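Trainee: heads up, no residue letters with this:
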């Protein structure tokens, strides 16, 4: 349900539109991760096979879910007398928890285990937004809870002599262990546990791969399976974006889209920025001025509370004070152009970064890098900075990332230099409570020329000073 737009002008000379609209639904591409489990005996080639799939398709790979050892267990481990090849050594509860987080589209902190120290390390590996994940380990197909979460189960097998020789080479080269200890562990734990716990997983596997990495046919089959999954996810995501565009085409613009009033001063600065003959120094100077205006308007949407103060002259002044901290998240690479203005406006502002790029073949936005303040969910306001928004695909993904990290919609303010109406409709129909501050609103899609101009202007300026 929607109402006709009612043009308004607020006290700051900013034009907006009042609307009532139904919220649309958007499911990010990482909301249903496909997980491939690769199991097999120690030395069967499962790690090499997993790494080959990862290398071919640039996928995340996890294999470190051993339990934290007690001092007594650690002593046994250094004496090669602790059984790492028993299901009891694996922390299945943590594994299932992390896999469920990933299936739900949430970030997961994967533990890192050091075989040289026989202990979990303090740091973890963050995994976020994978389309497909490879889970590798001798018990990848052991726990029924894990099997339920898998889209494909693979079992690697090789003869015992080959497995032992591979384990000898790996443990000496990568884990700093001695040959005598490796052989002792092999016959004491590895071989008996293989027959008891590992080999039965063969029955639940979707694909059995003899000879591991040497089996090129099996490797090609797995790669084709993953590529098919990736293609299906990409197609569904692009179809969802297209449906959003159709659904919002005739809808009025949200009242939470704030467009800077097109004053003579604003037109003057826009003319300079869009003139092909503009000097590099002038381009940078005037873009910084405009960026400052955009950020200042974005800060008007932060949360404030009333406060009375006493002036040096002894008068009482009824003013406002911010109710909390403001942080900024820069959408790379275009959002970096806002940093100089951000530092002038809020010198001590903490920042995070997102890198979202569109796939060259499908046009689908993909998240490549993520670094956010640890307490971003408790920030009073979060400024999301990007120079331009066309279709809204990258903006949808960026806002979804913030929401996934606990940021409330009404605390997110997207600040951008220019935005297409289609992209604005898409974004605000899915996230109706966020605020968007834009300098130029366009009826058409425009290529990302601002960041290119900033880069060229900066390069010319540096060369001129050299």
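Mentor: Ah, there it is. Note that this is a predicted model, so its numbers are computed, not measured.
Trainee: from here on, contacts and neighbour counts on C-alpha atoms
Mentor: Fine.
Trainee: packing partners of the host helix or strand of residue 238?
Mentor: Under the criterion of DSSP states H and E, residue 238 resides in helix 216-248. Contacts defined by 3 or more Cα pairs under 8 Å, 6 or more residues apart in numbering; DSSP states H and E place helix 216-248 against helix 46-57, strand 132-136, helix 421-430.
Trainee: same for the shortest one, what does it pack against?
Mentor: Contact partners of strand 132-136 among helices and strands, from 3+ Cα pairs under 8 Å, 6+ apart: strand 34-40, helix 46-57, strand 61-62, helix 216-248.
Trainee: switch to 10 Å and redo it
Mentor: Contacts defined by 3 or more Cα pairs under 10 Å, 6 or more residues apart in numbering; DSSP states H and E place strand 132-136 against strand 34-40, helix 46-57, strand 61-62, helix 92-103, strand 152-157, helix 216-248.
Trainee: please compare the first structure with the one that follows:
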């Protein structure tokens, strides 16, 4: 096995220790390509700016104010690229100098849906790009006894079945929460091919699970990595973690 095909990486574990894990890292799939996951999964083109943002968000020494600031920057980049997956129509406009310009405009009928709570962090980024867009919500919780994900609340635009849906969820470790959310969208007659999943960090397991379960859905993420920053929601909103008394500040 050549060095260009695989690498051994030392990854931090939750208890602060490190362990050597042999990860098969396909350079094309992890940074730029989607061969392993199909053409409907897209990763933001890798550059130093994006890698710096990812580094800051993963760094445990990052303050909450810095975390939120840089998270919003990465969210904006992901949202902008997600919007690029929506359909456009050609149009001709007249400039202030009277010239004709052949341009593009979004087709009508788009909406956002955030998976509460961490998905709500992405709502402002979407509103900053689409001022009047309608946004629905889905709340998925883990059952105390079975630990299975279950939907406890869903609120959508009445005509969501006719719309393209930008589903927002920043961290995907297993994909189970997103699977439940998509099941609810399908119950409301949303077509799988009309769903665009906007995500910041995704594990290879979650990516494979979702592209297998929903091959027609488009997915846009900034990174596929074996370790997902699961502290994202708590730190972004300044919440206490379960069993931890300290607050992020």
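Mentor: Received the coordinates, thanks. Computed from a predicted structure; not experimentally measured.
Trainee: could you quantify their similarity as a TM-score?
Mentor: Comparison of the two superposed chains (TM-score structural alignment, normalised by the length of structure 2) gives a TM-score of 0.79, and 217 aligned residues with a Cα RMSD of 2.4 Å.
Trainee: so where do the helices sit in the stretch 201-350 of structure 1?
Mentor: For the stretch 201-350 of structure 1, the helices defined by DSSP state H, counting those that start in this stretch cover 216-248, 264-274, 280-299, 339-345.
Trainee: out of the ones you listed, deepest packed?
Mentor: helix 280-299 (a mean of 19; mean count of other Cα atoms under 10 Å).
Trainee: give the aligned range of the helix holding residue 238 of structure 1 in structure 2.
Mentor: Mapping helix 216-248 of structure 1 onto structure 2 (TM-score structural alignment) gives no aligned residues.
Trainee: over to stretch 307-324 of structure 1?
Mentor: Stretch 307-324 of structure 1 corresponds to residues 91-108 in structure 2, going by TM-score structural alignment.
Trainee: between the two ends of the matching stretch, how far is it?
Mentor: One end of stretch 91-108 of structure 2 to the other measures 13 Å (Cα to Cα, to the nearest Å).
Trainee: hmm, who's touching that stretch?
Mentor: The set of residues external to stretch 91-108 of structure 2 that reach it, using Cα atoms under 10 Å, 6 or more residues apart in numbering, is 83, 84, 86, 87, 88, 89, 90, 163, 164.
Trainee: could you rerun that using 6 Å?
Mentor: Among residues not part of stretch 91-108 of structure 2, those counted as contacts by Cα atoms under 6 Å, 6 or more residues apart in numbering are 87, 88, 89, 90.
Trainee: looking at these, which one is closest to residue 173 of structure 2?
Mentor: Nearest to residue 173 of structure 2 among the contacts of stretch 91-108 of structure 2 is residue 87, at 29.2 Å by Cα to Cα.
Trainee: identify the residues contacting that closest one.
Mentor: Residue 87 of structure 2 is in contact with residue 107, counting by Cα under 6 Å, 6+ apart.
Trainee: and the helices and strands packed on strand 132-136 of structure 1 as JSON lines, adding distance to residue 183 of structure 1?
Mentor: Below are these laid out as JSON lines (distance: least, Cα to Cα, whole Å):
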{"stretch": "strand 34-40", "distance to residue 183 of structure 1": "19"}
{"stretch": "helix 46-57", "distance to residue 183 of structure 1": "20"}
{"stretch": "strand 61-62", "distance to residue 183 of structure 1": "26"}
{"stretch": "helix 92-103", "distance to residue 183 of structure 1": "27"}
{"stretch": "strand 152-157", "distance to residue 183 of structure 1": "20"}
{"stretch": "helix 216-248", "distance to residue 183 of structure 1": "30"}
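Trainee: quick one, which of these gets closest to residue 133 of structure 1.
Mentor: Taking Cα to Cα, strand 34-40 is the member of those nearest to residue 133 of structure 1, at 4.8 Å.
Trainee: where does the closest one end up in structure 2?
Mentor: Going by TM-score structural alignment, strand 34-40 of structure 1 lines up with nothing in structure 2.
Trainee: and that strand, how far out from the chain middle?
Mentor: 22 Å (Cα atoms, centre = their mean, to the nearest Å).
Trainee: kindly report the same for stretch 136-144 of structure 2.
Mentor: Chain-centre distance of stretch 136-144 of structure 2: 17 Å, with Cα atoms, centre = their mean.
Trainee: and for stretch 103-119 of structure 2?
Mentor: In terms of Cα atoms, centre = their mean, the centre of stretch 103-119 of structure 2 is found 13 Å from the chain centre.
Trainee: for it, how far is the first residue from the last?
Mentor: End-to-end distance (Cα to Cα), stretch 103-119 of structure 2: 32 Å.
Trainee: can you tell me what residue 133 of structure 1 aligns to in structure 2?
Mentor: In structure 2, residue 133 of structure 1 lands on no residue (TM-score structural alignment).
Trainee: actually residue 375 of structure 1, not the one I typed
Mentor: The alignment partner of residue 375 of structure 1 in structure 2, by TM-score structural alignment, is residue 159.
Trainee: ok, residue 297 of structure 1 next?
Mentor: In structure 2, residue 297 of structure 1 lands on residue 81 (TM-score structural alignment).
Trainee: which of the helices of the stretch 201-350 of structure 1 sits closest to residue 448 of structure 1?
Mentor: Evaluated with Cα to Cα, these place helix 264-274 nearest to residue 448 of structure 1, the distance being 12.6 Å.
Trainee: residue contacts, residue 165 of structure 2?
Mentor: Residues near residue 165 of structure 2 by Cα under 6 Å, 6+ apart: 111, 112, 195.
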